[in-house]
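Q: Any chance you could fold what I've pasted below:
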Amino acid sequence: MLSAMRSSRRQRQGEFPPAPEPLPVPVIDSHTHLDITVAEEGAPGGVDEFVALAATAGVDRLVQVGVDVESSRWGVEVAARHPAIVATVALHPNEAPRLGDLDEALRVIEGLAADERVRGIGETGMDTFRTGDEGRTAQETSFRAHIAIAKRHGKPLVIHDRDAHADVLRVLDEEGAPETVVLHCFSGDADFAAECVRRGYLLSFAGTVTFASAVALRDAARVTPIKQMLVETDAPYLTPMPYRGRPNASYLIPLTVRGLAEATGADLDELCAEISATGDRVFGPW
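A: As a prediction, the model looks like this:
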């Protein structure tokens, strides 16, 4: 899975964008892939470079997200070395159908989940865009197992949902959701957002909220209480406007936060403060 994500580099053109104006109140990047980001062309300084750049932009805490056994192990290791970073561990929903031994991979994830620097289980979930009918059973089995891991360890569940809104809610309802659920890179409309809000889930908005075509997503943001909002990069993907198509990194979060404030009419300082507090409540303390 990780190699497949890295191969999408061809879809992003150019160098990392210049740093935007810093935020007035520091916030969290609730979902980033530093292992992939540091491998991008133009990132010779590695993790240290991106942590420092993020801090100067007002992004002082980062959640490194696992998508397979390799990246989950890497995340635990880097979080142990960097006070600004915590990790999540999981098998991406598109990874599960590809594994020769899903049960063994899940046992590794369960073991990693016990680490103190692991603050969430994800990204897991459902994806009917890239996984066809032949892989759905393994994908759903993996999702259900991750829900159980999150509940056993008392850690937030971080969900990847692509073209699978109804299935995600169905499985969560059937299994019983963990106390804290984060919809990573929220991609639904206002009706789906309202369903998630009603269930008490948190909606994490990425750079997509700034895209001109994302009218439905901005509508969803407007029905989401700011106490149930997080913000993320999903770096190196989903770079906010005006740099869509170029590599993304945590220091670009201010563009997304300002876009979210504009879309919702929220005061920027208040929005930042609420996102920061929610990040600490969900993933902290750092």
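
Q: okay, CA-based contacts and neighbour counts for the rest of this
A: Noted.

Q: Report the contact partners of Asp185.
A: For residue 185 the amino acid is Cys, not Asp. Cys185 is in contact with His160, Leu203, Ser204, Phe205, Ala206, Glu232, Asp234, counting by Cα atoms under 8 Å, 6 or more residues apart in numbering.

Q: Which neighbouring elements make contact with the host helix or strand of Trp74?
A: Assigned by DSSP states H and E, Trp74 belongs to helix 69-81. If contacts are counted by 3 or more Cα pairs under 8 Å, 6 or more residues apart in numbering; DSSP states H and E, helix 69-81 sits against helix 34-37, strand 59-65, strand 85-89, helix 102-113.

Q: Which residues does the last one contact?
A: Okay, so that is helix 102-113. Here helix 102-113 makes contact (Cα under 8 Å, 6+ apart) with 69, 72-73, 76, 88-91, 96, 118, 120-121, 142, 145, 149, 153.

Q: how about the strands in this structure?
A: Listed in chain order, the strands of the chain (DSSP state E) span 27-32, 59-65, 85-89, 118-127, 157-162, 181-183, 202-205, 229-231.

Q: Turn those strands into TSV, including mean neighbour count and distance to Ile275.
A: Listed next are those as TSV, based on neighbours: other Cα atoms under 10 Å; distance: least, Cα to Cα, whole Å:
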stretch	mean neighbour count	distance to Ile275
strand 27-32	28	6
strand 59-65	27	11
strand 85-89	30	16
strand 118-127	28	17
strand 157-162	26	16
strand 181-183	24	13
strand 202-205	26	10
strand 229-231	27	5
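
Q: Just tell me which of those strands ends up closest to Pro242.
A: Using Cα to Cα as the criterion, the shortest distance between Pro242 and those is 16.6 Å, found for strand 202-205.

Q: quick one: the closest one to chain centroid distance?
A: Using Cα atoms, centre = their mean, to the nearest Å, the mean C-alpha position of strand 202-205 is found 9 Å from that of the whole chain.

Q: burial of Pro236, as a residue count?
A: Applying the criterion other Cα atoms under 10 Å, we find 26 residues in the vicinity of Pro236.

Q: State whether it and Thr32 are indeed in contact, as I suppose.
A: Yes. With contacts defined as Cα atoms under 8 Å, Pro236 counts as touching Thr32 at a distance of 7.5 Å.

Q: want to put them side by side, so please do this one too:
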Amino acid sequence: MSRNRNRDAPPPVPERLPAPAVDAHTHLDACGTGTPADVAALLDRASQAGVERVVTVADDLDAARWAADAATWDERVYAAVAIHPTRTASFGDTEKTEIERLVAGDRVVAVGETGLDYYWDYSPPGAQQEAFRWHIDLAKRVGKPLMIHDREAHEDILRILDEEGAPEQVVFHCFSGEADMARRCVDAGYVLSFAGTVTFRNATGLQDAAKLVPPEQYLVETDAPFLTPHPYRGRPNESYCAGYTVRALAELRGEPVAVVADSVRSNAERVFGLPSSPSVTPA
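A: Model (predicted):
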């Protein structure tokens, strides 16, 4: 029987990783986790797979408020707040004031997700670019990482970062470029976060990019409830599925799973300023 026969069923929780990892980008609010008990249950499932902490990310004001609150409910949850580029058609003082208030929270560890999305036409490019520039400035003012959404906008993203001056830490969420784009980002000191897309059979260019990124410049994320890794593509995603992506990334890079998981953890701690947890030395 095909493992994908029941497309509505969540994937099984994978075998626990040999070293603790971090889901660098998820949307807990979109995973049906409306209450503290829901969040704890989701994190318990993630912990079964060795995914010990998550960053839950906002895309509008309501989601930003929720993420900032949820990060206070469970010590395994941190938050990122911003206005998604597809929601910037009416970006103004109300949004700016509230995001500035929320980003000051101790458990809000990044400004994101912000950037450019030229796939959808919900917001014109000019409005997206103006909002992106504002979020870049905010990240620099508050000294927190910038978490970038880049969909079919590579050149404008890189150009605007260069024009504005990038913050100290820049994370390309769900990195979608090929090897040349990856090299340019790596040379600029940016961190590339790989989602379940890197496991897709048709993602050869992305897989080539994942192979060349230095160990100190990558993260793993789920972008849950979206982008569930192969072989469960199309099913509901959750943070525990980061375990599948860690293993796929290790195979692509020809490295032990424990090494990749430990790189993911240590990089997340450095980039987001998370408390350190013990590393695990592979046998």
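
Q: What's the TM-score once they're superposed?
A: Put the two chains on top of each other and the TM-score (TM-score structural alignment, normalised by the length of the second structure) is 0.92; 270 aligned residues with a Cα RMSD of 1.7 Å.

Q: can you pull the buried residues of the helix holding Trp74 of the first structure?
A: Buried positions in helix 69-81 of the first structure, judged by neighbour count with 16 or more other Cα atoms under 10 Å: Val69, Ser71, Ser72, Arg73, Trp74, Gly75, Val76, Val78, Ala79, Ala80.

Q: What's Val86 of the first structure aligned with over in the second structure?
A: When the two structures are superposed using TM-score structural alignment, Val86 of the first structure falls opposite Tyr78 in the second structure.

Q: how do the contacts of Cys185 of the first structure look in the second structure, which are kept?
A: On the basis of both residues aligned by TM-score structural alignment, their matches' Cα atoms under 8 Å, what survives of the contacts of Cys185 of the first structure in the second structure is His160, Leu203, Ser204, Phe205, Ala206, Glu232, Asp234.

Q: can you tell me which residue in the first structure aligns to Leu158 of the second structure?
A: Using TM-score structural alignment as the criterion, the counterpart of Leu158 of the second structure in the first structure is Leu169.

Q: Of all the strands of the first structure, which one is nearest Arg244 of the first structure?
A: Distances from Arg244 of the first structure to each of those were compared using Cα to Cα; the minimum, 15.3 Å, belongs to strand 202-205.

Q: Now Glu175 of the first structure: closest residue in space, sequence neighbours ignored.
A: Leaving aside its sequence neighbours, Glu175 of the first structure sits nearest to Arg144 (Cα to Cα, 6 or more residues apart in numbering; 7.0 Å).

Q: Over to Ala49 of the second structure?
A: Closest residue to Ala49 of the second structure in three dimensions, ignoring its sequence neighbours and counting by Cα to Cα, 6+ apart: Arg16, at 4.0 Å.

Q: just to revisit the earlier point, and the helix holding Trp74 of the first structure, how far from the second structure on average?
A: In the superposition against the second structure, helix 69-81 of the first structure averages 0.6 Å from its aligned positions (mean Cα distance after the TM-score superposition for the first structure).

Q: what's the angle from that helix to helix 102-113?
A: Orientation note: helix 69-81 of the first structure sits at an angle of 0 degrees relative to helix 102-113 (axes from the mean of the first three to the mean of the last three Cα atoms, to 10 degrees).

Q: Contacts for helix 69-81 of the first structure, please.
A: Outside of helix 69-81 of the first structure, the residues that reach it under the criterion Cα under 8 Å, 6+ apart are 2, 35, 64-66, 85-91, 105, 108-109, 112, 115, 117-118.

Q: Next: stretch 143-150 of the first structure.
A: When contacts are defined by Cα under 8 Å, 6+ apart, stretch 143-150 of the first structure is touched by residues 90, 93, 106, 110, 113, 120-122, 124-126, 156-157, 171-172, 175, 177-178.

Q: Show me what Glu116 of the first structure aligns to in the second structure.
A: Glu116 of the first structure maps onto Asp106 of the second structure when the alignment is built from TM-score structural alignment.

Q: What's the local residue count around its match?
A: Counted with other Cα under 10 Å, the neighbours of Asp106 of the second structure add up to 12.

Q: cool, and Ser47 of the second structure?
A: Neighbours of Ser47 of the second structure under the rule other Cα under 10 Å: 21.

Q: and if you look at the one 3 residues further on?
A: For Gly50 of the second structure, the count of nearby residues is 22 (other Cα under 10 Å).

Q: mind checking what it lines up with in the first structure?
A: Under the alignment (TM-score structural alignment), Gly50 of the second structure maps onto Gly58 of the first structure.

Q: One more: Ala131 of the second structure?
A: Under the alignment (TM-score structural alignment), Ala131 of the second structure pairs with Ser142 of the first structure.

Q: ok, now His25 of the second structure?
A: Here His25 of the second structure is matched to His31 in the first structure, going by TM-score structural alignment.

Q: Run through the residues that contact that match.
A: Leu62, Val63, Gln64, Val65, His184, Glu232, Thr233, Asp234, Ala235.

Q: Same list, those, but as JSON lines with distance to Thr137 of the first structure please.
A: Listed next are the contacts of His31 of the first structure as JSON lines, based on distance: Cα to Cα, whole Å:
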{"residue": "Leu62", "distance to Thr137 of the first structure": "32"}
{"residue": "Val63", "distance to Thr137 of the first structure": "29"}
{"residue": "Gln64", "distance to Thr137 of the first structure": "27"}
{"residue": "Val65", "distance to Thr137 of the first structure": "24"}
{"residue": "His184", "distance to Thr137 of the first structure": "22"}
{"residue": "Glu232", "distance to Thr137 of the first structure": "29"}
{"residue": "Thr233", "distance to Thr137 of the first structure": "30"}
{"residue": "Asp234", "distance to Thr137 of the first structure": "26"}
{"residue": "Ala235", "distance to Thr137 of the first structure": "29"}
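
Q: quick one: which of the residues you listed is nearest to Ser7 of the first structure?
A: When those are ranked by distance to Ser7 of the first structure (Cα to Cα), Ala235 comes first, at 14.1 Å.

Q: That closest one reaches Asn248, doesn't it?
A: Yes. Between Ala235 of the first structure and Asn248 there is a contact at 4.9 Å, judged by Cα under 8 Å.

Q: hang on, the earlier thing: let me know how buried the residue nearest to Ala49 of the second structure is, in neighbour terms.
A: Arg16 of the second structure is flanked by 16 other residues according to other Cα under 10 Å.
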